[in-house]
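**Q** From the sequence below, what's the structure:
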Amino acid sequence: MKIILNTIIMLVLFVGILNAQTFFVNQNIDRSQEPKPGKLFSMELPKIERAKLKNGLNILIVEHRELPVVQLQLVIKTGAEGDPKGKAGLANLTADMLDEGTKKRSALQIADDLDFIGASVSTSANFDGSLGSLLTLKEHLSSAMDIFSDIILNPKFPQSEFDRLKNELLTDLLAQKVRPDIIATNIFNQKLFGSEHPYSQNLDGNEESVSNINIEDVKIFYHTYYSPNNASLIVVGDITKNEAIKMAEKYFGKWKKKDVVLPIVKKPEGESEPRIYIVHKEDAPQSQIRVGNIGIERNNTDFHAVNILNQILGASNGRLFLNLREAKGYTYGAYAYFAMMRYPGPFLAYAGVKTDVTDSSIIEFMKEINRVRDELVPEDEFEMYKTAVIQRLPRVFETPAQIAGQLMAIELFNLPEDYFSTLIEKYKRITREDIRYIANKYLHPEIITIVVVGDKNAIKEKIERLGYGRVIICDEKGKE
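**A** Down below sits the predicted model:
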């Protein structure tokens, strides 16, 4: 049965490839010339139906009949932002424990039952929510829902499975301690957000915080936040609205609601002055560089302009890449992104560069940040990046899983009901002047935070001469 479902998944991917090939077929391409912007277009978006159970569970339904499959996503609207102080990683561990045994099924039985009907279940957490996903053939929906609802509603949290998962996580975290790229990102977040903010922590936690977590913490997190009135059920696929509501009522209707006190998270403030933190790695052949500041939240109305700004600056064909890799040859790749979550996340530009060009690379990072703030993006360049963003939009609505992922954003970030239907028009209205305005609003070289993991003996004096900010030496945990 699993072979059947895997075949269906491959067909979905194959259809997407054919669509992409159809777009490019018979086009005369002069590869010596830079590609011109494509024609902007509109797209047909899925109709979203809504319902709500008496216990407060929100239901979003999209009929998608191309294949006889159904994708479900249960979204708990609390994630790692609910981790208690000193126990970062708890939300993630709680989600991982859901399918490790219920009151009537062991972890092995869950795996066997899913395998028998060719269904798949996954559980995870991010900063904004905790997620459970189910993909199944329509003909096995009832059996799959019996397993899925059992996982969500009746987890047993066996001590033996908790010990195993915790030890596996600690092993992974131990391996991360020697990776300069992970050290650089962790310290960047720590310094930018401050130790009290959840975004300062790794989603998986660290050795100390995970060691502090016990099985009772997992149970408390589950019973505190896993509640129908703090959740949404997203249903996409070969199913009608009435079928979806009946299914939700049957399997989640008896889930009892409770008072949920959501965690209070203060808006991050970032640094008050520019600072450069150096983490010493003896004889390191490379320096890992992180440059950035506090960015924006996901439901900000500037989201669309920021997306285009990010494409211009940080994409694989963006200015940082073209400068530091193509023009200068300092690195294999230089990128940037805005992490947009429930609260303002980081703007982060990053690269791993050769040690002897560490200071020169920082100069180029700052040059590109200032250039997009000071100058209008040339018309051809702007249209190329803007068109690239718009032309990618249909690809995130091709499969049930992709559609469910987009609906999850509506629920987690309280996006307006017409969000998707107005998406393309909002992108089309963005101008070059908007990009310069947005760059000045969200890129702040005057309070920039820079982290460099590398050989301080080879890079410290050169970095100090740049004059971009106070240089501070800290260890691999960020201690100054």
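**Q** From here on, just use CA atoms for contacts and neighbour counts.
**A** Fine.
**Q** how far away is the closest residue to residue 117 other than its chain neighbours from residue 428?
**A** Distance criterion Cα to Cα, 6 or more residues apart in numbering; nearest residue to residue 117, sequence neighbours excluded, is residue 1 at 5.7 Å. The gap separating residue 1 from residue 428 is 45 Å, by Cα to Cα, to the nearest Å.
**Q** returning to what we had before: can I assume the residue nearest to residue 117 is in contact with residue 120?
**A** No. Using Cα atoms under 8 Å, residue 1 makes no contact with residue 120, being 11.4 Å away.
**Q** More neighbours: which of these two?
**A** Between residue 1 and residue 120, counted using other Cα atoms under 10 Å, the more crowded position is residue 120 (19 against 13).
**Q** What count of nearby residues applies to the spatially closest residue to residue 74 that is not a sequence neighbour?
**A** Nearest in space to residue 74, with sequence neighbours left out and distances taken as Cα to Cα, 6+ apart, is residue 233 at 4.6 Å. Using other Cα under 10 Å, the number of residues around residue 233 comes to 26.
**Q** which helices and strands sit right next to the helix or strand containing residue 233?
**A** Using DSSP states H and E, residue 233 sits in strand 231-237. Contacts defined by 3 or more Cα pairs under 8 Å, 6 or more residues apart in numbering; DSSP states H and E place strand 231-237 against strand 58-63, strand 69-76, helix 400-413.
**Q** Out of the ones you listed, flag the one nearest residue 192.
**A** Residue 192 lies closest to helix 400-413 among the helices and strands packed on strand 231-237, at 22.7 Å (Cα to Cα).
**Q** can you pull the buried residues of the closest one?
**A** Using 16 or more other Cα atoms under 10 Å as the test for burial, helix 400-413 gives 400-401, 403-404, 407-413.
**Q** next one: stretch 376-385
**A** Using 16+ other Cα under 10 Å as the test for burial, stretch 376-385 gives 376-377, 382-385.
**Q** ditto for stretch 183-202
**A** Across stretch 183-202, burial judged by 16+ other Cα under 10 Å covers 183-194, 197-202.
**Q** With stretch 467-478 instead?
**A** Neighbour counts using 16+ other Cα under 10 Å place 468-469, 471, 473-474, 476, 478 of stretch 467-478 among the buried residues.
**Q** wait, isn't residue 128 in contact with residue 91?
**A** No. In this structure residue 128 lies outside contact range of residue 91 using Cα under 8 Å: 10.1 Å.
**Q** Compare those two (neighbour count), which wins?
**A** Between residue 128 and residue 91, residue 91 has the larger neighbour count (other Cα under 10 Å), namely 31 against 20.
**Q** Isn't the more buried one up against residue 84?
**A** No. Residue 91 is beyond contact range of residue 84, at 9.5 Å (criterion: Cα under 8 Å).
**Q** Would you do the same for the sequence below? I want to compare the two.
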Amino acid sequence: MQTDKKSNVNLMNQSRERMMKRFTSLVVLILCAGLATVHAQKRYDELNFPELNEFQRPEVETFTLENGIKVFLVEDDELPLIDLSVNIRTGGVLVPNEKAGLASITGSVIRSGGSENYPADTLNKILENRAASMETGIGFTSGGASMNVLKEDFSELLPIFVDLLQNPALPQEKIELEKKQVKSSISRRNDNQQQIGSREFERLIYGEDSVYGRLTEYETVDNITREDLVNFHGDHFVGANMMVGVVGDFDADQIKKQLSNAFSSIEAGQKTALDFPEIDYEFNRTINLVDKPDVNQSYVLMGHIGGLRSNPDYPKVQVMNEVLSGGFSGRLFQVVRTDLGLAYAVFGSYEMNTFYPGQFYTGVMTKSSTTAEAIDAIIEQIKRLQEEPIQPEELRDVKDQFLNSMVFRYDSYEEVLSRRLSNEYRELPPDAFEEFIEGVRNTTIEDVQKMAQKYLKPDSMQILVVGNKQEIGDQLEKYGTVNEIDISIPQPGQDGAGEEVAGDAQKGRALLDKMSDAIIAPDQQLDSVTVEAEVTQFGSNVPGGSMTVQVTQTVDYPDAITQTVETPNGTITLNYEGGKGTMSMMGQERPLPPQQAQSLRESLNRKYLAVALNSDELNPRFIGMEEVEGTQYAKLSIKINDKNITYLVDPESGYPGIMRYQQFNPQEGSQVHVEERYSNWQTVNGISYAYSETTFSDGEKAAESVIKSHEVH
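**A** This is a model prediction of the structure:
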């Protein structure tokens, strides 16, 4: 076995050497040709090119196992490798809204958790030692699994792969890890302007509560249990739902026996009925805005419902789409970007899905000040396509570019097999691609105009703008009443967080006044304070369990922060003011994510200096006494940013010893109870500052700050 492995490695190395020699010869020929052109330049139409070698499409052999699994084989002996893929009839569409995310989590944990006979660590070592891979995943309309192995390892690893599909362990710790990763992704979903646009436009077209427009939320992830994963896998990972494709260096008769022996252990089960709800869509114009203050350009999407792949007009519609938005040659690019200079990028597509209608959309990225101008320019080009026949040379060029790009869809044996499996899964004929190409070739000038008139509705498009509301101004009002979309992420566990706390208002006012006078002397004005500190962070997410950094922070009241953090990887500079900010490192600057900007604002407002400055505007409540580690404190409840904050104040000195509040942890997807403890108060120019601060999160030490100095401005 070891000798065979070395032999195969040598064969692969020899193959690479032959390829390098061919590449070197090709480079020499190109250089020689380049030198020759110096002496004898030719026009492009005088050049003669040899005909390209025709790609020989392989035969696909099929057979069906007794349990219903259909197998597709393509032999390819170029390299001693075998690729195996499995299409599984399942998908997120089958998951109820309250458990959104179940399908993708199941698909990930099947692989990450290993099988009952081959736990994750064991499986990973087996694959690593053989330079092999196994992957699983589940999308919205289908599931899949794959295995890539050396030919000599196929017979040994095939049973392991089938065991992974048939008997996944689905361990709880892997489920929790995947749920945590999904929650982390949810926390970042409003960072990227384009991702916001694509997501919210989809919700406009299909409805935010529909299965096509719903979002995976913290709450839906929390609703998912291991039992849900077990049931979802058991219902759909059965023979009646599986197709297996194999391409590589194998003997057909031998591999048929191997596949039959391995996959016959999978129960036949019942074929899953993929239920795609109908879409109740009404054509009408709407104008919608997502305010993203940290950008200086608008990302615009506009369009309406699209069509189905089964529509006989499919090829003609795709030609029409190429004329309108087909890359560099499309009218949108030529007019909106090149001629008018209104776009950083402009694009579009008329999508015709297999299982449910797609979307027609056009989009543009433009300066905030030219948002409406860019929208008008796109609408004008859509109407022009309806009103004027295109020119013969335009149709010819579009067809040539379109058809030439299609050749890359069948440029390898793997791609041939993948397309065949895809067509089979979507219940399209094996020659669907050839029919499509023929339809494109037969599309006429009249067809393009008819398709535009039949399927495009420029006066009934939904328009979505993701941009800076302040910079855009009133440009969008010309299209109708602007609907401002709220993209805030629901945070579970906030029940009662903002309710009024019962307590003594008079005693609360007296206690807050004493605390304010202790922190800021009555005759002292505070505009700005600069603090130098050594901050140590603790936790499982911190490398080595703890990390110490040097921090310099200047707060300009009421709403600005400049922070410099010296880390082992370099200096990070953060600037925040008025709800938005930037982060810089190693000469590169990027906008501060809205969630982080909001966290900074909340942190600034609840800190004792800000509370002392704004004490007259607050409505404090005295809620009793509490002893902590031998010290009696008077408890003060204050509502800040619609959340209740509790200060434990030393009734003698007026200094706060403890602050408590509830905060959402986006990575964990849950609320945590935070406690900050203050000591070692120092006074400079009438402003007192706690030179020692320790932060606890759900009872665990999270950070410790030692203040070196504070300077008052």
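**Q** Which other helices and strands does the helix or strand following the strand holding residue 233 of structure 1 contact?
**A** Counting by DSSP H and E, the next helix or strand C-terminal to strand 231-237 of structure 1 is helix 241-252. Contacts defined by 3+ Cα pairs under 8 Å, 6+ apart place helix 241-252 of structure 1 against strand 58-63, helix 141-153.
**Q** circling back: can I get the helices and strands packed on strand 231-237 of structure 1 in a markdown table including distance to residue 331 of structure 1?
**A** Formatted as a markdown table, those follow (distance: least, Cα to Cα, whole Å):
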| stretch | distance to residue 331 of structure 1 |
| --- | --- |
| strand 58-63 | 44 |
| strand 69-76 | 39 |
| helix 400-413 | 33 |
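**Q** Show me the one of those that comes nearest residue 112 of structure 1.
**A** Nearest of those to residue 112 of structure 1, taken as Cα to Cα: strand 69-76 at 19.6 Å.
**Q** which residues sit against that closest one?
**A** Surrounding strand 69-76 of structure 1, the residues in contact under the criterion Cα atoms under 8 Å, 6 or more residues apart in numbering are 129-138, 141, 225-227, 230-239, 400-401, 404, 408, 412.
**Q** Give me the mean distance between it and structure 2.
**A** By mean Cα distance after the TM-score superposition for structure 1, the fitted strand 69-76 of structure 1 averages 1.3 Å away from its aligned residues in structure 2.
**Q** what angle sits between the very next helix or strand once past that strand and helix 141-153?
**A** Moving toward the C-terminus from strand 69-76 of structure 1, the next helix or strand (DSSP H and E) is helix 90-97. Between helix 90-97 of structure 1 and helix 141-153, the angle comes out at 140 degrees (axes from the mean of the first three to the mean of the last three Cα atoms, to 10 degrees).
**Q** counterpart of stretch 82-89 of structure 1 in structure 2, which residues?
**A** Mapping stretch 82-89 of structure 1 onto structure 2 (TM-score structural alignment) gives residues 94-101.
**Q** In structure 2, what residue corresponds to residue 279 of structure 1?
**A** Taking TM-score structural alignment for the superposition, residue 279 of structure 1 sits opposite residue 290 in structure 2.
**Q** Please apply the same query to residue 218 of structure 1.
**A** Using TM-score structural alignment, the partner of residue 218 of structure 1 in structure 2 is residue 229.
**Q** check contacts around the closest residue to that match other than its chain neighbours.
**A** Residue nearest to residue 229 of structure 2 in three dimensions, not counting chain neighbours: residue 106, with 5.5 Å by Cα to Cα, 6+ apart. For residue 106 of structure 2, the contact set (Cα under 8 Å, 6+ apart) comprises 137-138, 229, 232-233.
**Q** now structure 1: which of these match?
**A** Retained in structure 1 (both residues aligned by TM-score structural alignment, their matches' Cα atoms under 8 Å) from these: 229, 232-233.
**Q** Which ones among those map onto helices?
**A** Within these, residues falling in helices by DSSP state H are 229, 232-233.
**Q** which of those residues lies closest to residue 115 of structure 2?
**A** Closest to residue 115 of structure 2 out of those is residue 233 (12.7 Å), distances taken as Cα to Cα.
**Q** Next, find the distance separating the closest one from residue 241 of structure 2.
**A** Remark: distance between residue 233 of structure 2 and residue 241 of structure 2 (Cα to Cα) = 12 Å.
**Q** cool, residue 208 of structure 2 as well?
**A** For residue 208 of structure 2 relative to residue 241 of structure 2 (Cα to Cα), the value is 30 Å.
**Q** contact partners of stretch 426-435 of structure 2?
**A** Contact with stretch 426-435 of structure 2 is made by 354-355, 420, 423-424, as judged by Cα under 8 Å, 6+ apart.
**Q** Trace residue 418 of structure 1 over to structure 2, please.
**A** Counting by TM-score structural alignment, residue 418 of structure 1 corresponds to residue 431 in structure 2.
**Q** That match: neighbouring residues, count only.
**A** Residue 431 of structure 2 is flanked by 10 other residues according to other Cα under 10 Å.
**Q** got it, and residue 145 of structure 1?
**A** For residue 145 of structure 1, the neighbour count with other Cα under 10 Å is 21.
**Q** Over to residue 221 of structure 1?
**A** Neighbour count of residue 221 of structure 1, defined by other Cα under 10 Å: 20.
**Q** Residue 213 of structure 1 versus that one, what's the distance?
**A** Noted for residue 221 of structure 1: a distance of 11 Å to residue 213 of structure 1, by Cα to Cα.
**Q** aligned partner of residue 442 of structure 1 in structure 2?
**A** The equivalent of residue 442 of structure 1 in structure 2 is residue 455 (alignment by TM-score structural alignment).
**Q** Check residue 122 of structure 1 too.
**A** Following TM-score structural alignment, the counterpart assigned to residue 122 of structure 1 within structure 2 is residue 135.
**Q** doesn't residue 145 make contact with its match?
**A** Yes. Judged on Cα under 8 Å, residue 135 of structure 2 makes contact with residue 145 at a distance of 5.5 Å.
**Q** quick one: the helices in the stretch 251-400 of structure 1?
**A** All helices of the stretch 251-400 of structure 1, identified by DSSP state H, counting those that start in this stretch, fall at 303-314, 319-321, 358-374, 379-392, 400-413.
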